[in-house]
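Undergrad: sharing a model prediction with you, sequence too.
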Amino acid sequence: MADLDSGSSTAHPAAAPQAPRKRRLLRPTLIMLAVVLLIVALIGGVKFAQISKLIAQSKVPLPAAVVTASKAQYQDWQPSVAAVGSIKTVRGVDLTTEVGGIVRSIGFKPGQEVAAGDLLVQLNADSDIAQLRALEATAALAGTVLKRDRAQLTIKAVSQAQVEADEADLKAKLAAADQQRALVAKKSIRAPFAGRIGITAINPGQYLNPGDKIASLQTFDPIYIDFNVPQAQVQQVAIGQSVTVSADGLGQQSFSGRVSSIDTQFDPNTRNVTMEATIDNPKHSLVPGMFARAVVASGGNQRYLTLPQTSVTYNPYGTTVFIASEGDDGHGQKRLSAQQTFIQTGPTRGDQVAVLSGLKEGDLVITSGQMKLKNGSPVQIEERGAPLNDPAPTPQEH
């Protein structure tokens, strides 16, 4: 027992120093925990301040984007097919000669209006006329011989075969005279139809070979325009429909006519068909070879909502416009904001596009500045510099 007591008494002094050691180990842990908590509190405070600042900034109204706008309105619309083409004469020819000869006289001036049958060029035909006179005399003699032999036949002085030979001889000599008479006529070159004659390069005394060009002869009123129409639009055009033609260099002049012919086949390369219209040209303003624009009126008048073409945005997922509508900006104030909407477009003319669905009359549609907009963007309407909404625009010089 004494040993046990002494043993236990010796154990207590060894255990006593462990308590201060535990306290020494616990103190650094508490300090580190306090430092971590302080760091977390600092980070949280910074983040709270940043979030509070962002929230405060989000309450500031965004600046309005400056755009232009116009109201969608109904307008009368004449469906049409537009094309480009070339002016061509109803009648036109390069004058030439069938026979050769020396030019004796010229009966026209370049640019002169001539009538059908007017003498234009006279070639030297003296020898041909002399030959004609000889052949006419020979034919006259053959006629006299035939008359005499027919009288002789009544008294059986000549045979029937002789009279028949005389008749054949007279016909041959008359034919030779007619042939020579035609040759003489070819030495007088006349206008085959009425029109305006062009510039010539021939002069009196010059020898003309058969086929040499003398000048061009053209008719100007009426005149043709040939133009091409795509296969998809062919059914909109028919013979007799009215056509309006304009050309560069003629100012605001326009010329009216009607479709007179449609080709019987399409071009296999372009899938276009050629059409021809006859145009009134009383002042001869349209000249063969000119480049011109043709607009064919197809069908009756329609009424469409119209917009400037600049207001429409074409995307792979559809056609859209931005409508400027009034609403609350979130701070109790009224502001215009942009709202994107899908539309279906129809035909176009000039600066305009027809809207078939998606809008109503009076909608305020943004016409420029859409690239910087999204749904709900505040906008400010600027009147100056707005795109035109003109069915027949002309270049504007500033």
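TA: Sure, I can see it.
Undergrad: when you work out contacts or count neighbours from here on, use the C-alpha atoms and nothing else.
TA: Noted.
Undergrad: what's the strand or helix carrying S256 packed up against?
TA: Per DSSP states H and E, S256 falls inside strand 255-262. On a contact count with 3 or more CA pairs under 8 Å, 6 or more residues apart in numbering; DSSP states H and E, strand 255-262 meets strand 242-247, strand 272-279.
Undergrad: next, the one to line up against it:
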Amino acid sequence: MKRFVLLLLVAGLAGGGYYGYRHYYNGGEPARASAPAGPRTVPVEVAAVEVMTVNEEVEALGTLAADESIVIAPEIAGRVVALGFREGERVKAGQELVKLDTAILDAELKQAMADLGLARDTNDRLKGLVSRGSGTQVALDESAARLASSEARVQLAKAKLAQSTLVAPFNGVVGLRSVGIGDYVSVGKQLITLTNIDPIKIDFRVPEIYLSRVKVGQPVQVRVDAAPDKPFAGKIFAIDPVVDVNGRAIRLRATVPNPDLALKPGLFARLSIIVDQRENAIVVPEMAVVPDGIGKMIYVAENGKARRVPVELGKRLPGKVEVVGGLKPGMQIVTAGQMRLRDGAAIAIKDAIVRTSQL
């Protein structure tokens, strides 16, 4: 029995050795399972290079200010008898705002006119007498002086009467009043404010390096926190000829149309000024840019392969970036899967695969 078992064991070892020799060796060398199928492709996503207009902008902060703002105050004392406005409403130039009582002024004017008439008649009679040789030149000179004085008193009475009515010197919006009908006001008492905020002004500063790139009439975009979703367009109105030595900045003033009075003086504003505009600029998705040891690069899809192209970047946009050197219009760039690529690697565009499968 032992011999029989030993014989079976030897036969099994011999059969296994023969099987291994036939399947794993061929002429004394290891047999190769199969030949390589070809270079391995990397699935990627691509996008076309965009061509668009890119604006080079400088950001600034500023404060809104009224185009004109004054305090309406009387030049003479008197009692208020009428108000020709409502608080917060628009008024036009020449519109009556406050009217003072003129009873005393009217009487003073009538008296001055009567004195003037008498002085004129007296002067005319003295002229006749002097011409006939029965009057004196001294009396005529005194009469002429009284006539001139009477004329001056008439002019003064008329000026005071005109000052009894306060009118708007320009178009604007009146503020809150501090006077009412029946109040007695003294000379110089502040009654109301008149403000012109259409257009409205913005004072701001930019670094001195932009001195040669800003000019009068240049457009600006304005945003305020009070209306964050509504941009406003304006223009540079004036540039201060003196550079601020403390901040090394240029002081500028812009005007913004404000027909609906949405902008108010004192608001904080953010401005954007276009200092340069580049037509036909090349723009790519920001995700397509890959950093390397010395700069930035992008993979370009050409003839089923990825070509590594060093690029020079320009202005950054939301989700995109301008390329100022390295790419040309019409190129297909890799936007996804580029981290597994190397220069010259074979690629398979996912979009093309999906379209083929759908057909």
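TA: Received, thanks. As the structure is a prediction and not an experimental result, all values here were calculated from the model.
Undergrad: picking that back up, now the helices and strands packed on strand 255-262 of the first structure in JSON lines, please, with extra columns for mean neighbour count and distance to I55 of the first structure.
TA: What follows is these, written out as JSON lines (neighbours: other CA atoms under 10 Å; distance: least, CA to CA, whole Å):
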{"stretch": "strand 242-247", "mean neighbour count": "21", "distance to I55 of the first structure": "63"}
{"stretch": "strand 272-279", "mean neighbour count": "22", "distance to I55 of the first structure": "63"}
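Undergrad: could these go into TSV alongside distance to Y317 of the first structure?
TA: Below are these laid out as TSV (distance: least, CA to CA, whole Å):
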stretch	distance to Y317 of the first structure
strand 242-247	37
strand 272-279	30
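Undergrad: select, out of these, the one closest to Q160 of the first structure.
TA: Nearest of those to Q160 of the first structure, taken as CA to CA: strand 272-279 at 63.2 Å.
Undergrad: in the stretch 201-350 of the second structure, which spans are strands?
TA: 219-224, 227-239, 249-256, 268-285, 290-291, 296-302, 305-317, 320-325, 332-336, 347-349 (DSSP state E, counting those that start in this stretch).
Undergrad: for A47 of the second structure, which of those is the nearest?
TA: strand 332-336 (5.5 Å).
Undergrad: tell me, how many residues neighbour G304 of the second structure?
TA: Neighbours of G304 of the second structure under the rule other CA atoms under 10 Å: 13.
Undergrad: state the distance from it to N123 of the second structure.
TA: Here the criterion is CA to CA, to the nearest Å. By it, G304 of the second structure lies 113 Å from N123 of the second structure.
Undergrad: equivalent analysis for T335 of the second structure, please.
TA: For T335 of the second structure, the distance to N123 of the second structure - CA to CA - is 102 Å.
Undergrad: what span of the second structure lines up against the longest helix seen in the first structure?
TA: Secondary structure of the first structure read by DSSP state H shows that its longest helix is helix 18-58. Here helix 18-58 of the first structure fails to align to any part of the second structure, judged by TM-score structural alignment.
Undergrad: distance from the chain centre to that helix, please.
TA: Offset of helix 18-58 of the first structure from its chain centre (CA atoms, centre = their mean, to the nearest Å): 75 Å.
Undergrad: which positions within the following helix or strand past that helix qualify as buried?
TA: Of the helices and strands lying after helix 18-58 of the first structure in sequence (DSSP H and E), the nearest is strand 65-71. Within strand 65-71 of the first structure, the residues scored as buried using 16 or more other CA atoms under 10 Å are A65, V67, T68, A69, S70, K71.
Undergrad: what helices or strands is strand 65-71 of the first structure leaning on?
TA: Helices and strands touching strand 65-71 of the first structure, by 3+ CA pairs under 8 Å, 6+ apart, are strand 364-368, strand 379-381.
Undergrad: would you mind finding the match for L97 of the second structure in the first structure?
TA: By TM-score structural alignment, L97 of the second structure lines up with L120 in the first structure.
Undergrad: what ranges do the helices span in the second structure?
TA: 2-24, 103-132, 137-163, 350-358.
Undergrad: what's the closest of those helices to V91 of the second structure?
TA: Nearest of the helices of the second structure (CA to CA): helix 137-163, 19.0 Å.
Undergrad: ok, average deviation of the closest one from the first structure?
TA: Compared with the first structure after fitting, helix 137-163 of the second structure has a mean deviation of 1.8 Å; criterion: mean CA distance after the TM-score superposition for the first structure.
Undergrad: where in the first structure does that helix fall?
TA: Under TM-score structural alignment, the match for helix 137-163 of the second structure is residues 160-186.
Undergrad: cool, stretch 69-82 of the second structure as well?
TA: Against the first structure, stretch 69-82 of the second structure falls on residues 92-105 (TM-score structural alignment).
Undergrad: buried sites along that stretch?
TA: By neighbour count on 16+ other CA under 10 Å, the buried set for stretch 92-105 of the first structure is G92, L95, T96, T97, G100, G101, I102, V103, R104, S105.
Undergrad: ok, now stretch 283-296 of the second structure?
TA: So, applying 16+ other CA under 10 Å, buried residues of stretch 283-296 of the second structure: V283, V284, P285, A288, V289, V290.
Undergrad: try stretch 137-145 of the second structure
TA: Residues of stretch 137-145 of the second structure classed as buried under the neighbour-count rule (16+ other CA under 10 Å) are L140, S143, A144.
Undergrad: need those in CSV (columns: distance to V91 of the second structure).
TA: Shown next, in CSV, are these (distance: CA to CA, whole Å):
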residue, distance to V91 of the second structure
L140, 52
S143, 48
A144, 46
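Undergrad: skipping adjacent residues, who's closest to L129 of the second structure in space?
TA: Nearest non-adjacent residue to L129 of the second structure, counting by CA to CA, 6 or more residues apart in numbering: G135, 4.8 Å away.
Undergrad: help me confirm that that neighbour comes into contact with L126.
TA: Yes: with contacts counted by CA atoms under 8 Å, G135 of the second structure reaches L126, the gap being 6.6 Å.
Undergrad: so for these two, which sits in the more crowded spot?
TA: Neighbour comparison, G135 of the second structure and L126: the larger count goes to L126, with 20 against 15 (by other CA under 10 Å).
Undergrad: so what's that one closest to, chain neighbours aside?
TA: L140 (5.6 Å).
Undergrad: so what's that neighbour up against?
TA: Counting by CA atoms under 8 Å, 6 or more residues apart in numbering, L140 of the second structure touches N123, L126, K127, V130.
Undergrad: quick one: what's aligned to the first one in the first structure?
TA: Pointing back at N123 of the second structure there. N123 of the second structure maps onto L146 of the first structure when the alignment is built from TM-score structural alignment.
Undergrad: contacting residues for P169 of the second structure?
TA: Neighbours of P169 of the second structure in contact, by CA under 8 Å, 6+ apart: A93, G94.
Undergrad: done for today, thanks.
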